[in-house]
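> just coords:
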């Protein structure tokens, strides 16, 4: 096994990852690194051999780790990366490990509107990486810049326009780890912002299985098509409707189910393996394609290696 650099944080060998994901599945990482702060992360990455794979995870809210686990190093940031500060001019600065919901609430306390983040599961780092959005607003609409630490340990500040932010995706440099994001938020009355967020939470709980073991929306809403037949950035066609029409609401495989409450929520109903979850997702994709000719794209990130039966 590769000798690892010394760290001030925590570096654990053969660390199971299932308990770190919302779906509660997944094999072990060769190494799990929980850096103490920015300098600890930068020093570790600069000293880590270039051939060792690195993967950054947040709170595992949009993730399936396959049953065979992850090779290389999984980086999970916590204290030292979760600060939230309010600055002059409607600026909100948030660490990559800060929960989206916490950022929305702290901004609202200061009379700043980042309410679209309130019901997005996960952390700011993940929200930037996937240009997360809700209620018609996306990270791209409010992001000013991010600070990243590159695979070689260098710090870089990247303006939002340099991130290639698009629907559910970004173009972060390969291997770069987001450590901080800066947003520009419009002013509004705190009581109005909190009322808006309360209404969002109520609507979410009424329409989504928010108490079940899911990873949020399973598939992206398909892009629409313009009159020329070219794909555009309109996503009025909903994945849940395509799944419903294909007869896959409530479909099961092992301990996995397409949630009866919302057909686009793949759920660990009890005892599911990562193979069950991913396998059911692929069955849904095939059924939707057979019924509509549309290929659904995964929104949940699937990483690691399957267990290969001999």
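Noted; the coordinates are in hand. Because the structure is predicted, anything quoted here is derived from the model rather than measured.
> contacts and neighbour counts: CA atoms only from here.
Fine.
> the nearest residue to residue 169 once chain neighbours are set aside and residue 299, how far apart?
Distances taken as Cα to Cα, 6 or more residues apart in numbering place residue 130 nearest to residue 169, at 4.3 Å, with adjacent residues excluded. For residue 130, the distance to residue 299 equals 9 Å [Cα to Cα, to the nearest Å].
> please enumerate the shared neighbours of the two.
Residues touching both residue 130 and residue 299 (Cα atoms under 8 Å, 6 or more residues apart in numbering) are residue 168.
> what's the burial count for the residue nearest to residue 169?
21 (other Cα atoms under 10 Å).
> want to compare, so here's the second one:
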């Protein structure tokens, strides 16, 4: 960008604060649209949508940010509600250049933070590395999967992660072994504002044909059971201990429930849909209504799995 930027000429702002930006070799878009790529296709803009050129660019940029500037890394927004008032501060989206995948000795796969789960699974398959097939069923990026311990089909990211390279909020670059992330179900101890730029995964030797067949099975099962061709945010609520969230939602009579243009999927009750013109407020309110009905019917309190960010309008 060639210098520290500060802009406050935006009328109704996403934040009352005007955040300054340090130099960046990549791009920084003021009031950058998030609804253009977030799966729900809803929500307000990022105050600054930043796309660094590479790891060093991101690290220098983060080091130069003022301490009070919020930083939120976002991948493809497959498990995210961006509230209608937008996101204050900086939203970091890694470029395609940081989506590279390579195979290393010892049945290991190294992937950039912007790489998609399906790409990692495919790279492992082609190299005859088994154990990463479940990533075919995770529709987000490596960065998001590592941060939230994403999982599917009986396996979690914590089962295969060896280490992650992280740009911390102060701009330092650290390599965290998997144990340091303090993984639990859909949670890690990675601090707010830190950006995962690379991950190293480990598998076991396998037959590419067998691996491919398992990936095909996962793809077919997802297609049959989930509303993949809809504007959705993936699994909405965590599975409570001893329960399946979708079954609790169904038992509470929420299948097909609507609020405005937001709907509980009739195909899979743990998915919320934007039928066309839903606001983020309607989607989130529908989720809260589902939580209330489930609590009243079963006594179980569902926890959000979808991350909800930004300012309520």
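Perfect, I can see it now. Here the structure is a predicted model, which is why all the values come from computation and not from measurement.
> re earlier: any idea what the residue nearest to residue 169 of the first structure aligns with in the second structure?
When the second structure is aligned by TM-score structural alignment, residue 130 of the first structure is paired with residue 148.
> residues in contact with that match?
Contacts of residue 148 of the second structure (Cα under 8 Å, 6+ apart): 186, 187, 188.
> so where do the strands sit in the stretch 51-200 of the first structure?
54-57, 63-65, 70-76, 84-87, 91-95, 133-134, 137-138, 143-149, 155-159, 177-184 (DSSP state E, counting those that start in this stretch).
> same list (those strands) but as a markdown table, adding mean neighbour count and distance to residue 262 of the first structure.
As requested, these are exported to a markdown table (neighbours: other Cα atoms under 10 Å; distance: least, Cα to Cα, whole Å):
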| stretch | mean neighbour count | distance to residue 262 of the first structure |
| --- | --- | --- |
| strand 54-57 | 19 | 26 |
| strand 63-65 | 27 | 18 |
| strand 70-76 | 21 | 30 |
| strand 84-87 | 16 | 33 |
| strand 91-95 | 23 | 31 |
| strand 133-134 | 16 | 16 |
| strand 137-138 | 18 | 22 |
| strand 143-149 | 22 | 30 |
| strand 155-159 | 15 | 36 |
| strand 177-184 | 23 | 31 |
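> among those strands, which is nearest residue 218 of the first structure?
Each of those has some distance to residue 218 of the first structure by Cα to Cα; the shortest is strand 63-65, at 9.8 Å.
> contacting residues around that closest one?
Residues contacting strand 63-65 of the first structure (Cα under 8 Å, 6+ apart): 17-18, 21-23, 25-27, 215, 274, 278, 300-305.
> run the last query once more with 7 Å
Defining contact as Cα atoms under 7 Å, 6 or more residues apart in numbering, one finds that strand 63-65 of the first structure is touched by 21, 23, 25, 26, 27, 215, 274, 300, 301, 302, 303, 304.
> all helices of the second structure, in order?
With DSSP state H, the ranges of helices along the second structure come out as 55-64, 117-126, 142-148, 208-225, 245-251, 280-298.
> in the first one, what counts as buried?
This means helix 55-64 of the second structure. 55, 57, 58, 59, 60, 61, 62, 63, 64 (16 or more other Cα atoms under 10 Å).
> do the same with the fourth one
If you call a residue buried by 16+ other Cα under 10 Å, then helix 208-225 of the second structure has these buried ones: 208, 211, 212, 214, 215, 218.
> also the fifth one?
With burial defined by 16+ other Cα under 10 Å, the residues of helix 245-251 of the second structure counted as buried are 245, 246, 248, 249, 250.
> check the mean deviation of that helix from the first structure.
Mean deviation of helix 245-251 of the second structure relative to the first structure after superposition (mean Cα distance after the TM-score superposition for the first structure): 0.5 Å.
> which secondary structure elements does that helix sit against?
Helix 245-251 of the second structure is packed against helix 280-298, with contacts defined by 3 or more Cα pairs under 7 Å, 6 or more residues apart in numbering; DSSP states H and E.
> counterpart of the helix it packs on in the first structure, which residues?
Going by TM-score structural alignment: helix 280-298 of the second structure matches residues 274-292.
> circling back to that earlier point, how about the strands of the stretch 51-200 of the first structure in a markdown table, adding distance to residue 103 of the first structure?
Listed next are the strands of the stretch 51-200 of the first structure as a markdown table, based on distance: least, Cα to Cα, whole Å:
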| stretch | distance to residue 103 of the first structure |
| --- | --- |
| strand 54-57 | 18 |
| strand 63-65 | 21 |
| strand 70-76 | 19 |
| strand 84-87 | 7 |
| strand 91-95 | 7 |
| strand 133-134 | 14 |
| strand 137-138 | 14 |
| strand 143-149 | 13 |
| strand 155-159 | 20 |
| strand 177-184 | 10 |
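> and residue 10 of the first structure, which of these is closest to it?
Evaluated with Cα to Cα, those place strand 70-76 nearest to residue 10 of the first structure, the distance being 10.0 Å.
> residue range for that closest one in the second structure?
Counting by TM-score structural alignment, strand 70-76 of the first structure corresponds to 87-93 in the second structure.
> still on that earlier bit, of the contacts of strand 63-65 of the first structure, just the buried ones, PyMOL syntax please.
Typed into PyMOL, the line below selects the buried ones among the contacts of strand 63-65 of the first structure, using 16+ other Cα under 10 Å:
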select buried, resi 21+23+25+26+27+215+274+300+303+304
